[in-house]
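A.B. asks: no FASTA, just this:
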């Protein structure tokens, strides 16, 4: 098996058994970056020298019988809004183009302690405020399945780098869908954890009341392995939850027989491109064949989620960026500057009504969880569009605004603070990936990994790899 065809879990096992060397893995990743990243624009900063130094040290430790943790010797990429000590951290912006932190974000530190090797900082939508990763400062991230298509965002570099085999796992951040969207569009697995489950310390914020950090990798097992190393309370983050963590890997192989899967038929399967509709419906049939039960649920007020999300996700970033926006407006890309300016025009009453709606929507979902164990819906209603597109056609030939359309399903967990996992579930006629979203109860990420792994055990969508062309 080619090194870059290994899943993160397989690579970790091979490293432990001394069948694969951390040095070999890092060299293979660096070779992929050199071959393909000029075209795909997944990295902002490549830490080639330091990655090789750490890989050699990791190998020496293993030969001496020492293992740091679950990720010992595993090449990982980090979205460029997480602080990494002595590494340029730009948040995909010109404003922070030269910022070099003198500390690690909590997630960065915990990954490092678990033995991960940092390959570099990944490209993203500027300041994470957008869903395309069409970055005016560092280049538009392109989809490995078809470089003329977008990689989604804001963690587009993370999604594309994993799909292209430039790292075995990546860290993304998710406010309105920024882990799940690029995971779906690039054909990988990605988790938005429960709000407060993972520390945001050292992460440049977008919207404080919705920001989360999560893993992106090829499989649910890979994501569980990464998540095991950095989930949990952090006293440096004031909104970090004191909820106990679990052994996420131990529960992966549990049967899903008797699992109650909730669907909201008048929302989850409304306003979709046909291939997306069909792929998710077929995925539900797979679960039924495994013994799960599909339960139709009515969430009375679900239709207001996009408006509420856009209100909150406009007001809070504009608050954070207020000073820079006045002092350095021309250093922002036009799309982000416009969104930040619009956010300052919102009324306090609009923001507060959106927050009230969040409480209502969460209460409705918590009530529904008495009847179901998880919900399953599409991750987004369409597949990858052309790079640079600001509009999308979902049905009836009507063009729609990309930002609102892309959040149709991801906004629900974002507003309610619920955990959700994207799992690849098919491809459209053009060969572009389709993802489904599994939504769980608060702090029940173990169930999401279990449900995702059960599907991946009997399907092969997550095993397929894009055919890449060497950059000219």
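C.D. replies: Structure received. Quick caveat, the model's predicted, so the values are computed rather than measured.

A.B. asks: For the rest of this, base every contact and every neighbour count on C-alpha atoms.
C.D. replies: OK.

A.B. asks: Next, the contact list for the spatially most central residue of the chain, please.
C.D. replies: Nearest residue to the geometric centre of the chain (Cα atoms, centre = their mean): residue 179, 1.8 Å. With contact set as Cα atoms under 8 Å, 6 or more residues apart in numbering, residue 179 has these partners: 153-155, 159, 172-173, 190-192, 214, 216.

A.B. asks: could those be laid out in TSV, adding neighbour count?
C.D. replies: Shown next, in TSV, are the contacts of residue 179 (neighbours: other Cα atoms under 10 Å):
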residue	neighbour count
153	34
154	34
155	37
159	41
172	33
173	34
190	35
191	34
192	33
214	27
216	37
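
A.B. asks: Might you specify the subset of those located within helices?
C.D. replies: Counting by DSSP state H, the contacts of residue 179 place residue 159 in helices.

A.B. asks: now, which of the contacts of residue 179 sits nearest residue 235?
C.D. replies: Nearest to residue 235 among the contacts of residue 179: residue 214, at 18.5 Å, using Cα to Cα.

A.B. asks: Could you tell me how far that closest one is located from residue 158?
C.D. replies: As defined by Cα to Cα, to the nearest Å, residue 214 lies at a distance of 11 Å from residue 158.

A.B. asks: shared neighbours of the two, which are they?
C.D. replies: What both residue 214 and residue 158 touch, as defined by Cα under 8 Å, 6+ apart, is the set 171-172.

A.B. asks: Would you agree residue 262 falls within a helix?
C.D. replies: No. Applying DSSP: H, G, I helix; E, B strand; the rest coil, one finds residue 262 to be strand, outside a helix.

A.B. asks: wait, it sits on residue 372?
C.D. replies: Yes. Counting by Cα atoms under 8 Å, residue 372 is a contact partner of residue 262 at 5.5 Å.

A.B. asks: which residues are common contacts for these two?
C.D. replies: residue 295.

A.B. asks: Contact partners for residue 454?
C.D. replies: So residue 454 contacts 252-256 (Cα under 8 Å, 6+ apart).

A.B. asks: How about the secondary structure of it?
C.D. replies: helix.

A.B. asks: what do you get for residue 437?
C.D. replies: Applying three-state DSSP: residue 437 is strand.

A.B. asks: Check the contact between it and residue 374; I expect there is one.
C.D. replies: No. Using Cα under 8 Å, residue 437 makes no contact with residue 374, being 10.0 Å away.

A.B. asks: okay, now the one to match up with it:
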């Protein structure tokens, strides 16, 4: 397939195609009896079987279990039991989340055979909400490494052009949603691991407020920066997915002891009076930023203002402060999390993961304390300079389109990669942040924008995102997929 053909995309056929039904559309048809959950699951499984050989988004497909859960959902819905917005809807989990009886491989030889004794909090809530688990999704090793060839499963590939990476580490989630296998998937974000795949694959990716979604039963990387949440094909799909998993969990002390608000009630696209901040200093004058991305952000701001939002420029602390601080915290915590295996079984790590984790050994207590103090001041600066007077901050998510696989280094650290993300600041501060597609660059690959809100301000992000999606979303366009014979790159259960 030529590069042009691979990126040309196809127009979706509309609601008649089961893959193109939104969560709300599918839910309405499930409740009316016009379709069944079994039909949705079988259709999704058929797409995965036909096309995932070229994309590697799944590492495990739970076909039999999925169909049984779909049959149960159909029985319950026919009987009048409604468990919520994802009842009967297929989804999948990044392979760092435990699901009872299934392996949690973390894409690592160290844990490739580990079988979960119970459900993670995310899976527990999705199961209780009647969702239909289709399987486990590709990730970078321990949500940290890269698209490395020395791991148990091949790396996921960008569906818009398989010669390009989908970004990571929630790579399989971004690919599966963009390809139309799923409406929603669930991943983690420690420095941009959901927003990166969303940006590079043209989906919506939400890093919720720190502590909004429980991390119980999810493999940790950097406990004070780990976030857990959804990727979706639309803003409304993503809001429905967050509704299903958000809320307190006594097993995770990071969670807030308060119920999640209604995220679905405000998806009207009305942004009149919404206070929107932006600061072009982070991206507009950086030569690494594609002009198309800067222009896209400017169009988004103009559109919001035209709809009645109040758009104002603000002054942010230097991006480099956030980046350096976040890298120190993540390095120290990542090394501490994996120290035992790094010392006892270093050769079982993938090459890139080992090289990325090991520098954390050199972060001393004084370094970490200084970073934590800087982190406090940066959080304070955002709260006072931006979110005291604004509902949403609009900024860049990534600076370029997805890199080619052959441009990705086998050793770390690399020269500056031409797909640098600007996501780590809000993983460091804990503010909610969402990657939203804005269309495509001249090379046919997706570009987008990042929306950031005050803590627990996800509803404002959905409000602004709905308005922008209506103008720029191109939700009717899908990547052209290759049909290939199934192989043994992932298991079927």
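C.D. replies: Perfect, thanks for sending it. As the structure is a prediction and not an experimental result, all values here were calculated from the model.

A.B. asks: Quick TM-score on the pair, please.
C.D. replies: Here the TM-score for the pair of chains, by TM-score structural alignment, normalised by the length of structure 1, is 0.94; 463 aligned residues with a Cα RMSD of 1.7 Å.

A.B. asks: Name the nearest residue to the alignment partner in structure 2 of residue 420 of structure 1, ignoring sequence neighbours.
C.D. replies: Matched to structure 2 by TM-score structural alignment, residue 420 of structure 1 sits across from residue 433. Excluding the flanking residues, the one nearest residue 433 of structure 2 by Cα to Cα, 6 or more residues apart in numbering is residue 452, at 4.3 Å.

A.B. asks: Trace the one you found over to structure 1, please.
C.D. replies: Using TM-score structural alignment, residue 452 of structure 2 sits opposite residue 439 in structure 1.

A.B. asks: wouldn't its match be in contact with residue 379 here?
C.D. replies: No. Using Cα under 8 Å, residue 439 of structure 1 is not in contact with residue 379, being 10.2 Å away.

A.B. asks: Neighbour count: these two, which is higher?
C.D. replies: The neighbour comparison of residue 439 of structure 1 against residue 379 (other Cα atoms under 10 Å) goes to residue 379, with 32 against 27.

A.B. asks: Please identify the residue in structure 2 that aligns with that one.
C.D. replies: Aligning on TM-score structural alignment places residue 379 of structure 1 opposite residue 397 in structure 2.

A.B. asks: now its match: how far from residue 233 of structure 2?
C.D. replies: 17 Å.

A.B. asks: For residue 66 of structure 2, what is the corresponding residue in structure 1?
C.D. replies: Aligning on TM-score structural alignment places residue 66 of structure 2 opposite residue 51 in structure 1.

A.B. asks: does that match belong to a helix or a strand, and which?
C.D. replies: Using DSSP states H and E, residue 51 of structure 1 sits within helix 48-63.

A.B. asks: That helix vs structure 2 - mean distance after superposition?
C.D. replies: Here the mean offset of helix 48-63 of structure 1 against structure 2 after fitting is 1.5 Å, by mean Cα distance after the TM-score superposition for structure 1.

A.B. asks: From the contact counts, what lies against the longest helix seen in structure 1?
C.D. replies: Ranked by number of residues, the top helix in structure 1 under DSSP H is helix 348-368. Helices and strands touching helix 348-368 of structure 1, by 3 or more Cα pairs under 8 Å, 6 or more residues apart in numbering; DSSP states H and E, are helix 305-320, helix 411-416.

A.B. asks: Now the next helix or strand after that helix on structure 2. Mean distance?
C.D. replies: Where DSSP H and E defines the elements, the next helix or strand beyond helix 348-368 of structure 1 is strand 374-378. Here the mean offset of strand 374-378 of structure 1 against structure 2 after fitting is 0.9 Å, by mean Cα distance after the TM-score superposition for structure 1.

A.B. asks: which residues sit against the helix or strand just after strand 374-378 of structure 1?
C.D. replies: Tracing the chain C-terminally past strand 374-378 of structure 1 and defining elements by DSSP H and E, one meets strand 391-393 next. Contact with strand 391-393 of structure 1 is made by 385, 399-402, 405, as judged by Cα under 8 Å, 6+ apart.

A.B. asks: Run through the helices of the stretch 1-150 of structure 1 in chain order.
C.D. replies: In the stretch 1-150 of structure 1, the helices defined using DSSP state H, counting those that start in this stretch lie at 8-16, 22-40, 48-63, 106-113.

A.B. asks: Quick check: buried residues in the last one?
C.D. replies: It stands for helix 106-113 of structure 1. Residues of helix 106-113 of structure 1 classed as buried: 106-109, 111-113 (neighbour count, 16 or more other Cα atoms under 10 Å).

A.B. asks: Please report the number of neighbouring residues for residue 222 of structure 2.
C.D. replies: For residue 222 of structure 2, the neighbour count with other Cα under 10 Å is 20.

A.B. asks: I misspoke; the intended subject was residue 137 of structure 1.
C.D. replies: Per other Cα under 10 Å, the neighbour tally for residue 137 of structure 1 reads 17.

A.B. asks: what range in structure 2 does stretch 281-291 of structure 1 sit on?
C.D. replies: Across structure 2, the stretch matching stretch 281-291 of structure 1 (TM-score structural alignment) is residues 298-308.

A.B. asks: quick one: buried residues of the matching stretch?
C.D. replies: Neighbour-count burial for stretch 298-308 of structure 2, with 16+ other Cα under 10 Å as criterion, is recorded at 298, 300-301, 303-305, 307.

A.B. asks: Which of the residues you listed fall within helices?
C.D. replies: Counting by DSSP H, the buried residues of stretch 298-308 of structure 2 place 298, 300-301, 303-305 in helices.

A.B. asks: Can you tell me which of the residues you listed lies closest to residue 247 of structure 2?
C.D. replies: Residue 247 of structure 2 lies nearest to residue 304 out of those, by Cα to Cα, at 30.1 Å.

A.B. asks: what sits against that closest one?
C.D. replies: So residue 304 of structure 2 contacts 271, 311, 464, 467-468 (Cα under 8 Å, 6+ apart).

A.B. asks: now do residue 240 of structure 1
C.D. replies: Going by Cα under 8 Å, 6+ apart, the list of residues near residue 240 of structure 1 reads 196-200, 232-234.
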